[in-house]
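Student: Build me a structure from this.
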Amino acid sequence: MARRSAPTARRTRVATELRKLRERAGLTATEAARLLGTSQGQLSNVETARFGVSGDRIRAMAQAYSCCNHAFVEALVGMSEDRRKGWWEEYRSILPTDLIDLAELEHHAHGLRGAITAHVPGLLQTIDHAREIFRQAVPEMPPPEIEHRVSFRIKRQAVLYGPAPHPYQALIHEAALRIEVGGPAVARAQLQHLLDMSERDHITIQVVPFKAGAVPGSGQSIYYAYGPVPQLDTVHLDQSHGLAFLDAEAQLEKYRALFDRIEAVALSAADSRDLIHSISRSL
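Tutor: Predicted coordinates for the structure are as follows:
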């Protein structure tokens, strides 16, 4: 087991899932350590992500905990053994940790789904749109930090390009499309970018129109990242005090249902493109 001074969100998730497996098996840390032939302290270090854990060790723990879900166990093994550093690491000393965790989550996701009311989703923002958003932050950001944030956001968008881009569904409220962020020229360019991206086979953009009335989840930006198996999905909430990551089974089920309800009142992809065209022409 290798000591990690700053565990990533991905490895922390592995540690959390191993603790959950032990608890579901009805074992105390002392009992589990005895079964595994290790000390309670070492097991604690694994479950809190202070130590990394090998694939063989994960399989042994799953067997000791009577976990028969092979796909889930192998997904944990894959997450633990992939120790490659991503592009986001160069920002670790510059930007908040939760943004680094978000980029890592997106990179390893098997699919992405987002619902947002007041803003265009970050993965679909133009450079000028993103820069204006960060200029409006409270407290005010100094210019160098704004540029770091903009470059980080644009690099995150790499998950939508390349030979194997992530499937991505964006549910965007009409309000976000009508806010002229950066003025008419920037707003028109942003709308055109949405139209261009909506033509890609792996991207679905649907607009929730004003006429849909009240919709669930309209008070927050919600992001759903699909893991290699459903148990390893993650919900990301963008809140005024920072980012939150949720992965409890009940929470995942709640937000899957919430997304389905939002999608049910959204326009079709074709009708959404027509509305975006209409808004763009009116600017």
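Student: Could you use CA atoms for every contact and neighbour count after this?
Tutor: Fine.
Student: all strands of the protein, in order?
Tutor: Here the chain has its strands, by DSSP state E, at 111-116, 168-173, 203-208, 221-226, 234-239, 242-246.
Student: Which elements pack onto the second one?
Tutor: Right, the one you point to is strand 168-173. Contact here means 3 or more C-alpha pairs under 8 Å, 6 or more residues apart in numbering; DSSP states H and E; on that basis strand 168-173 packs against strand 111-116, strand 203-208.
Student: Once you drop chain neighbours, what's closest to S280?
Tutor: R188 (5.5 Å; C-alpha to C-alpha, 6 or more residues apart in numbering).
Student: I have a second one here; can you model it like the first so I can compare?
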Amino acid sequence: MALRTTITERQRRLGVELRKLRERAGLSAVEAGEFIGMGRAHLSHVEGGRTAIPSDSLRTLCQACGCTCEPYIEALIRMSENTGKGWWSAYRRRENQSALDLAELEAAAATIRSHETLFIPGLFQTEDYIRAILASVEPVRSTVDDVTAFRLERQSVLTGEAAPTVHAVIHESALHMHFGGADVMRSQLVRLIELARLPNVTIQVIPFRADAYAAFSGPFLHLAPALPELGTVLLDHPAKALLLRDPDDLAKYQAMFDRLERCALPPIDPTATPESHAARDSLGLIQHILYAL
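Tutor: From the prediction side, this is the model:
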């Protein structure tokens, strides 16, 4: 039994789900392991994400724990069979594990919901905007180049074969930040309007004049695969990203995003005529800010 030296979020999440199934069934690690010919220590390593579990053993274990939800079982099997080798693998020596996990979560997502207060969401950032942000915190040029290249490559998920539905709610304050100067921000705002033309992308802006503002917790990213209960909420932190998987947390942030959506102006509609939007929707507000730059 080979143990992994690095555990990805996908591997960790699979182990968490299997442990939850076992504990709900009231089985000890020894009892559950007997169904699939694993000792207690071996199953403990599986639940910790430190080693793999064969697909047939995973299905048997789910059935032994009384799980009859086939979509859930199939989702776990896909997680176990996934090699985790995507474009992000080339960055393993240059990016931290949190960034690699985010790229893999985005690649597996069916829906991505993003809320930002001071920054444009990473999936929408232009190269100059990225470099302007990093210039103040990353003094080493090679690091800036690597992070910029990685973030730009993440954006390929927006137009891939199985592109997720992406919904971003951005506070107006993020549109007024002058990272890199007026020219950089002007190009960034135009980029938002261009991305809104994609059929899978929805962008809304919460104006300063909003009556109520629900994001008391700050920025967050909610990523969900085809089975929403296997979703993840990501909270940025200066030390490391915080990942939430608990069903109550997922429900809380889903409800919070729903409130944010209601607080925001109507989505950007690049096909709208100037007369139909003025400054009363997200496109009108962005164009108003563009005019002032």
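Student: re earlier: dump the strands of the first structure into TSV; add mean neighbour count as well.
Tutor: Shown next, in TSV, are the strands of the first structure (neighbours: other C-alpha atoms under 10 Å):
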stretch	mean neighbour count
strand 111-116	22
strand 168-173	23
strand 203-208	24
strand 221-226	22
strand 234-239	18
strand 242-246	14
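Student: Tabulate those strands in a markdown table, adding columns for distance to R83 of the first structure.
Tutor: Shown next, in a markdown table, are the strands of the first structure (distance: least, C-alpha to C-alpha, whole Å):
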| stretch | distance to R83 of the first structure |
| --- | --- |
| strand 111-116 | 21 |
| strand 168-173 | 25 |
| strand 203-208 | 29 |
| strand 221-226 | 20 |
| strand 234-239 | 20 |
| strand 242-246 | 21 |
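Student: looking at the helices and strands packed on strand 168-173 of the first structure, which is closest to P228 of the first structure?
Tutor: Each of those has some distance to P228 of the first structure by C-alpha to C-alpha; the shortest is strand 111-116, at 9.3 Å.
Student: The second structure: matching residues for that closest one?
Tutor: Mapping strand 111-116 of the first structure onto the second structure (TM-score structural alignment) gives residues 111-116.
Student: Run through the residues that contact the residue positioned nearest the centre of the second structure.
Tutor: In the second structure, the residue lying closest to the centroid (C-alpha atoms, centre = their mean) is L223, at 4.2 Å. Shown in contact with L223 of the second structure (C-alpha atoms under 8 Å, 6 or more residues apart in numbering): 105-106, 109-113, 231-234.
Student: just to revisit the earlier point, quick one: what's aligned to the residue nearest to S280 of the first structure in the second structure?
Tutor: R188 of the first structure maps onto R186 in the second structure, by TM-score structural alignment.
Student: Compute the number of surrounding residues for that match.
Tutor: When neighbours are defined as other C-alpha atoms under 10 Å, R186 of the second structure has 19 of them.
Student: Does it touch Y291 like I think?
Tutor: No: between R186 of the second structure and Y291 there is no contact under C-alpha atoms under 8 Å: 9.1 Å.
Student: Run through the helices of the stretch 101-250 of the second structure in chain order.
Tutor: With DSSP state H, counting those that start in this stretch, the ranges of helices along the stretch 101-250 of the second structure come out as 127-135, 141-154, 172-176, 182-195, 247-263.
Student: Please pull up the equivalent of L290 of the second structure in the first structure.
Tutor: Using TM-score structural alignment, the equivalent of L290 of the second structure in the first structure is S280.
Student: tell me the contacts of its match?
Tutor: Counting by C-alpha under 8 Å, 6+ apart, S280 of the first structure makes contact with 187-188, 191-192.
Student: ok, of those, which one's closest to E23 of the first structure?
Tutor: Nearest to E23 of the first structure out of those is L191 (C-alpha to C-alpha; 48.7 Å).
Student: in the second structure, what residues pair with stretch 143-156 of the first structure?
Tutor: Counting by TM-score structural alignment, stretch 143-156 of the first structure pairs with residues 141-154 of the second structure.
Student: Average separation of that stretch from the aligned part of the first structure, please.
Tutor: Comparison of stretch 141-154 of the second structure with the first structure after fitting gives an average deviation of 0.6 Å (mean C-alpha distance after the TM-score superposition for the first structure).
Student: Enumerate residues external to that stretch that contact any of its residues.
Tutor: Applying C-alpha under 8 Å, 6+ apart, the contact partners of stretch 141-154 of the second structure are 88, 91, 94-95, 103, 122-123, 125-127, 130-131, 134-135, 138.
Student: Next, find the distance separating the match of L290 of the second structure from E199 of the first structure.
Tutor: 17 Å (C-alpha to C-alpha, to the nearest Å).
Student: ok, now Q220 of the first structure?
Tutor: For Q220 of the first structure, the distance to E199 of the first structure (C-alpha to C-alpha) stands at 27 Å.
Student: Could you do Y223 of the first structure as well?
Tutor: Relative to E199 of the first structure, Y223 of the first structure is positioned 21 Å away (C-alpha to C-alpha).
Student: for T97 of the first structure, same thing?
Tutor: 33 Å.
Student: Give the burial count for the spatially closest residue to A15 of the first structure that is not a sequence neighbour, as a bare number.
Tutor: Closest residue to A15 of the first structure apart from its sequence neighbours, by C-alpha to C-alpha, 6+ apart: E47 at 4.5 Å. A count of nearby residues for E47 of the first structure, using other C-alpha under 10 Å, gives 23.
Student: now E47 of the first structure: how far from S240 of the first structure?
Tutor: In terms of C-alpha to C-alpha, E47 of the first structure sits 30 Å off from S240 of the first structure.
Student: what's the answer for A29 of the first structure, then?
Tutor: 37 Å.
Student: which one in the second structure is aligned with S54 of the first structure?
Tutor: Aligned by TM-score structural alignment, S54 of the first structure pairs with P54 of the second structure.
Student: who's in contact with that match?
Tutor: Contacts of P54 of the second structure (C-alpha under 8 Å, 6+ apart): S80.
Student: Next: the one 5 residues further on.
Tutor: In this structure, R59 of the second structure makes contact with 73, 77, judged by C-alpha under 8 Å, 6+ apart.
Student: That one and P139 of the second structure: what is the separation?
Tutor: Distance, R59 of the second structure to P139 of the second structure, using C-alpha to C-alpha: 49 Å.
Student: what do you get for D183 of the second structure?
Tutor: D183 of the second structure sits 22 Å away from P139 of the second structure, going by C-alpha to C-alpha.
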